[in-house]
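Participant: my questions are about this predicted structure, shown below with the sequence.
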Amino acid sequence: MSEAEKYRKATYHLWTFTASKMIAMLGSSVLSFGISLYILALTGSAMSFAINMICSVLPRALVAPLAGYVADNFPKKRTILLAQAGGILTAGGLLLYTETMGMSVNAIYVATILYTFCSAFSGVTFSSAIATLVNPERLQRAISFNQMSISIAAIGGPVIGGVMYGFFPMDVFLIVHMVAYGIAFCLEATMNFTLYSTRGEAVEKEKLFAGLMGGFRYIKQHKIIMIVMLLSVWINLFFSGVAIGSTYIIIQLLEVSSKHFGFIEAAGAVGMLIASIYFATQAEIKTPLRFSKINLLLLSGSLLLAVLPLFIDLSYMNIVGFFIGLYFIISIFEMGINMPLGVYMQKLIAEDYRGRVFGLMETMAMSMMPIGMLVYGALFDYLPATGILLVTSAIIFVITLILLRPTVLKEAHPEFYDKVGEEIVN
């Protein structure tokens, strides 16, 4: 295939990939929103809602390394299509059960677990395949479009789901999800997941245990990858707590209504969408770790602002407006961290190990979320919210300075620092 043909195919991938992700994520978001409302209406129990949340997080954290192994050792296209088909069959099975036996919370739990397994395989495999779908020059745009799809789904899913919930039964939510996944399946079936692959035609498959251990060894041998992984672990640990803390401050201490809190959360999704569009139109960041460090420091500083309404007398609408602006800014800083690191890791990790590395990163990062939620949930019950957020902000600041110290940045981007050194000398 000529370079011109590959470039045209990559352009097709860029838009097809974006469309399939957006449609699938939107269908998933609508279903997730509908199921959440259904569980709360059926049981009136926050615990039932929390159990369903655990069913959507814990299985993915457990199976992600296996998904990474499969992504590295088996055809990516086949894995993604099988996982998408599994999601359709899961929704179809729940729909059939509902029609014959009636909807039950236990059936929803089982379906959520099965769906989470399928999404883990498709998600990790897609993450490891982005660099083989498009040319390196458009990698940042592809990742930006991926994030754009997630942001649009985060905004549109609750809106569509909220409207549907008032007029349609749960069966319709399941049908919408199946249709969305069916469209995504058809789009992904037309894509060439080896377009920019650097691997040979015959790839020797590793045995499961050896393959998983190979992923661990690869990470240990690459200092920068290890540092980025540690950074993601710490960020997920503390920011899961920050999410609880900010919600606690806004709703419990400042008594903001749930309706207005919805606008505040939507501002975060809008911020991510705008940041995604910005990165999609800009040249690739030359020093991604340095750029991420700056945004992490700004993000840790912005957390301090969350406690200001507790000390300053503001009107109700000013409080809502303040947090809308704060969530918007924080989401932009988050994108300033995730986007450059995502592009950098795609290029840094060898194709043979990309799935396993992303799978292990996802497991470690996601496993920190429930831990952070439990720890911070207990802390906010017994300690002042202001002190917890101030200490957390300081810890994030210090961890950033330690992990992304100048020697690490110089090792990651020697060409930039060598050039700067030469300019200073001259």
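Facilitator: Perfect, I can see it now. Numbers count the residues shown, from 1 in each chain.
Participant: going by C-alpha atoms from here, please, whenever you check contacts or count neighbours.
Facilitator: Noted.
Participant: with adjacent residues omitted, what lies nearest to S122?
Facilitator: Nearest non-adjacent residue to S122, counting by CA to CA, 6 or more residues apart in numbering: I80, 4.7 Å away.
Participant: second structure follows, compare the two:
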Amino acid sequence: MKYDMTLTEKQNLTAYLISIATITIGGSVYNFAISYFLLNETGSALYFSINLAISSITFLIITPFSGVLTDFLNRRNIIIYGEFILMLSILLLFIVTYFYGLSLFSIYIVTFIRSLFNAIVNNAFSASVSNMFHIDNLQKVLGLSSSIQSSATFLGPILGGLLFGISSFELVLFIFLLLSLISFLFDYSINFELFKKENISNNFITDSKINYFKKFLDEIKSGFKYLVSVPILSTVIFVGVFINFFNAGDMVLPEKMMINVLDFSPIQVGIVNGIMACGTVVAGIYLANTKKIENHLNVMRWGFIICAFITILIPIPIYLEKHFQFNFLYLSTILFVKFFVLALINVPFIRIIHEETEDYMKGRVFSGLGVISSAIIPIAFILYGFIYDLGFYFLPNIISAVIIILLSIIYFNPKKFI
């Protein structure tokens, strides 16, 4: 039976989507400007790498703690206060830059603050989605948000390049600050407890005799224990993350092929990446307008199998030595399909987590997913980058595809969980 959205839920959806669009565009413009400054103005990849390292390490350290905070504190307050601090960090960077000029130290400080509070806010938002919307409407919500995020991520660098080229870094910061304010105001209007279920009571905050650090660690452990105790959850998260490990080469190889092997120009690389992002946009629109997916595991299994075959096909232009037109159309098409399928997989993935996780544990489960992903995926990028630099393309992709197919067939079988 289909559940129709209430007026309040529709208002939630409107505010949520506008908030996502504004903050994603603003963040993409800001990230482009920071990256351009670090790489172009300083001429050093090291300074750029340090900024990435600060972001990654901060996220990895704080994410487990953010899960505990999400489960034990008011999620709306976490989001609102966290977004206010994020907005304040950009305001301070704007003031410092306006009066004293842009400096590496100020960038690194703001990167640290934003990584810290983004991890907390994003975790609270992930855990709150099923409280903001009815479970039967999650597919539509996730489809629309995925489509909007992909579109905004695609537009962000274009706007960033345009603004940075014709104006100043201060204007980029001012626009990001304005978009952050818009996002903050719409998030403030959201009802975060529309479909909230009563949580199990706890004494984490009220017990004055407690060792808070030990309690934090105990609660983080309890999140991982809970994750492992639910078979379908542990399968979807752990196997899904390992499959994504072997899918990581598809994020590295196309760029290397286009830039270092097939001699695409920067504009041509950008167009292919834009078409690739359109795959996610189209998938989001499709999911928002199609009937509810019933067999989540089947969709994930066949989706990953299709992705595995695409992994095998990606390096073919290297060996065929065709003209640019063929290589351009081939990569554009195959990457569009790849990201379309990945977006289809992502919605059942997130929905299973929401459906199978008790509300009082969602923060810790989502933070556990963040820790596992952020710990293992960068290793995959480094590994595949090293292998491709050695000139091996086809063989590692075949091995990866075979592993993905085997994991999908063995573990994403609905009969295992009946």
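Facilitator: That came in fine, so what should we check first? From a predicted model like this one, the values you see are computed outputs, not experimental measurements.
Participant: neighbours around the residue nearest to S122 of the first structure, how many?
Facilitator: 24 (other CA atoms under 10 Å).
Participant: quick one: it and A120 touch, right?
Facilitator: No. Judged on CA atoms under 8 Å, I80 of the first structure makes no contact with A120 at a distance of 9.9 Å.
Participant: how far away is N131 of the second structure from S146 of the second structure?
Facilitator: 18 Å (CA to CA, to the nearest Å).
Participant: which position in the second structure pairs with the residue nearest to S122 of the first structure?
Facilitator: When the second structure is aligned by TM-score structural alignment, I80 of the first structure is paired with I79.
Participant: which of the three states applies to its match?
Facilitator: helix (DSSP: H, G, I helix; E, B strand; the rest coil).
Participant: ok so, going back, ok, N131 and S146 of the second structure, which is more surrounded?
Facilitator: S146 (25 against 18).
Participant: what's near enough to touch the more buried one?
Facilitator: S146 of the second structure is in contact with T280, V281, G284, A343, counting by CA atoms under 8 Å, 6 or more residues apart in numbering.
Participant: run the chain-centre distance for the helix or strand where it lies.
Facilitator: Using DSSP states H and E, S146 of the second structure sits in helix 138-166. Centroid separation for helix 138-166 of the second structure versus its chain: 13 Å, with CA atoms, centre = their mean, to the nearest Å.
Participant: same thing with stretch 71-79 of the second structure?
Facilitator: With CA atoms, centre = their mean, you get 21 Å for stretch 71-79 of the second structure.
Participant: span of it from start to end?
Facilitator: Start-to-end, stretch 71-79 of the second structure (CA to CA) is 13 Å.
Participant: just to revisit the earlier point, buried ones in the helix or strand following the helix holding S146 of the second structure?
Facilitator: Using DSSP H and E, the helix or strand that directly follows helix 138-166 of the second structure along the chain is helix 169-188. For helix 169-188 of the second structure, burial by neighbour count (16 or more other CA atoms under 10 Å) applies to 169-170, 172-174, 176-184, 186-188.
Participant: what is the neighbour count of L138 of the second structure?
Facilitator: 21.
Participant: check contacts around it.
Facilitator: Contacts of L138 of the second structure (CA under 8 Å, 6+ apart): V129, S130, R351.
Participant: translate it into the numbering of the first structure.
Facilitator: In the first structure, L138 of the second structure lands on L139 (TM-score structural alignment).
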